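**Student:** My questions are about this predicted structure, shown below with the sequence.
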Amino acid sequence: MKITSVAMNLSAVSKQQYPTQNWPEIALAGRSNVGKSSLINTLIQRKNLARTSQTPGKTQTLNFYEINQAFNLVDVPGYGYAKVSQKRRAAFGQMIEEYLTTRQPLQGVLILVDGRHPPTADDVSMYQFVHYYHLPTLVVATKMDKVKKNRWQQTQQVIEQTLTLSPVDQFQFFSAVTKLGRAEVWQWIEQQIHLN
């Protein structure tokens, strides 16, 4: 994917605020601090367009990143962060559910899981939810530079078994540090949005 232009299009909390161009969209979902912002910055080769934060739970809106004036990457709020109040978490849940279930241009979802640990109950719930709605899914194991190479096969097995990964969905290792998986993630995105 050759990146010619990138812009933070807008932030939204409800469908009244979604972009109106109807470009294809790919959503990124994952636990707080799993590396969504780092993955976006690595994909688009910009240091700080998506703001990475040491404080989990920072993304509290749906953030639409306009790529090449042709499609959007959509960063959804991270889930599973304990310091966000129950009420706030319920609001995030509603916001994410509304987006994933009603958004026509949505062509697929990247679910990010931390490659250093087995998927959490929240990861499993998110995967089951997306799978239930038949959204094409790429499960991305992040932070793989921190996992010894000889444990990668075991890491993949644990993730696929814990999520009960469907044969129709795909799996990819990723590292924002080494750029491992960048080309493969782009390839998957291009297939979903039919730009190639």
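**Tutor:** In hand now; what should we look at?
**Student:** Please count neighbours and contacts with C-alpha atoms only from this point.
**Tutor:** OK.
**Student:** Just to confirm, which residue in this protein is farthest away from the center?
**Tutor:** In terms of distance from the mean C-alpha position of the chain, N150 ranks first, at 25.9 Å (CA atoms, centre = their mean).
**Student:** May I ask you to confirm that it belongs to a strand?
**Tutor:** No - the assignment for N150, made by DSSP: H, G, I helix; E, B strand; the rest coil, is helix rather than a strand.
**Student:** Which parts of the chain are strands?
**Tutor:** Taking DSSP state E, the strands of the chain run over residues 6-12, 25-30, 62-67, 71-75, 106-114, 137-142, 170-173.
**Student:** Take this one as well and set it beside the first:
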Amino acid sequence: MFIVKSSEFIKSTSNVCDFPNEGLKEIAIVGRSNVGKSSIINSLLNRKRIAKVSSTPGKTRTINFFLINNSLYLVDFPGYGYAKVSKYERNSWKSMVESYFYNRDVLKKVILLIDSRHDPFESDLIMCNWIKDMKYNLSIVATKSDKLKFAEIKKNDLKFRKNFDVSKILFYSALKNENRNELLNFIFSDI
């Protein structure tokens, strides 16, 4: 079982030259705007405010690096799919994300967060396929599961696994923190 003994925010940057270069393994967290990336990070690391949570979509505009157990980085990405962003800013984010994914030998896994309450968005399916095409180890976490009844979770689990063509999707609520150990193992066990 993976245990988080220590965690700290290291840096926030949009410049490839400023990415950490110690050679530590990295796990990237990606997903649409307001899917709950910051809430999941806070829950995973058992820290209430290590990642800034906002109800305003598109708040995270840089790549944020969190050091875990002095041995690996959790990397938080800006959300995609937010419509009220200029074309220039959208292209800038796209360039930043691509430069990270194409140039990070230390990237060992990508966690794609999806909203458990909604059918898969086209942008989520595109991101999933892009990650698979790049041959990265992929895990999908369906967020905000506290908003669903058990029957809805079962139904959406089947639908999501089929749409994303994966064998397992973990449903999780950062609000309730239930199954946190399962989430930790789901993310960190094969790193």
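**Tutor:** Okay, I see it. Remember, predicted model here, so these are calculated numbers, not experimental data.
**Student:** TM value for the aligned chains?
**Tutor:** With the length set by TM-score structural alignment, normalised by the length of structure 2, the two chains reach a TM-score of 0.95; 190 aligned residues with a CA RMSD of 1.3 Å.
**Student:** Rebuild the strands of structure 1 as JSON lines, extending it with mean neighbour count and distance to I159 of structure 1.
**Tutor:** Output for those, formatted as JSON lines (neighbours: other CA atoms under 10 Å; distance: least, CA to CA, whole Å):
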{"stretch": "strand 6-12", "mean neighbour count": "16", "distance to I159 of structure 1": "31"}
{"stretch": "strand 25-30", "mean neighbour count": "24", "distance to I159 of structure 1": "14"}
{"stretch": "strand 62-67", "mean neighbour count": "22", "distance to I159 of structure 1": "26"}
{"stretch": "strand 71-75", "mean neighbour count": "23", "distance to I159 of structure 1": "22"}
{"stretch": "strand 106-114", "mean neighbour count": "24", "distance to I159 of structure 1": "8"}
{"stretch": "strand 137-142", "mean neighbour count": "25", "distance to I159 of structure 1": "8"}
{"stretch": "strand 170-173", "mean neighbour count": "18", "distance to I159 of structure 1": "9"}
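**Student:** who wins for proximity to R88 of structure 1 among those?
**Tutor:** strand 62-67 (14.4 Å; CA to CA).
**Student:** post-alignment, the closest one versus structure 2, mean distance?
**Tutor:** Superposed on structure 2, strand 62-67 of structure 1 shows a mean distance of 0.5 Å to its aligned residues (mean CA distance after the TM-score superposition for structure 1).
**Student:** re the thing from before, can you give me the separation between the residue farthest from the centre of structure 1 and V113 of structure 1?
**Tutor:** 19 Å (CA to CA, to the nearest Å).
**Student:** Now do the same for Q107 of structure 1: its match in structure 2.
**Tutor:** Applying TM-score structural alignment, one finds that Q107 of structure 1 aligns to K108 in structure 2.
**Student:** Name all residues that make contact with that match.
**Tutor:** K25, E26, I27, Y136, N137, I191 (CA atoms under 8 Å, 6 or more residues apart in numbering).
**Student:** Show the contacting residues for the last one.
**Tutor:** What it means is I191 of structure 2. Going by CA under 8 Å, 6+ apart, I191 of structure 2 touches K108, K109.
**Student:** residues touching the closest residue to V76 of structure 1 other than its chain neighbours, list them.
**Tutor:** Among residues not flanking V76 of structure 1 along the chain, L62 sits closest, at 4.8 Å (CA to CA, 6 or more residues apart in numbering). When contacts are counted by CA under 8 Å, 6+ apart, L62 of structure 1 touches S11, A12, V13, V74, D75, V76, P77, I96.
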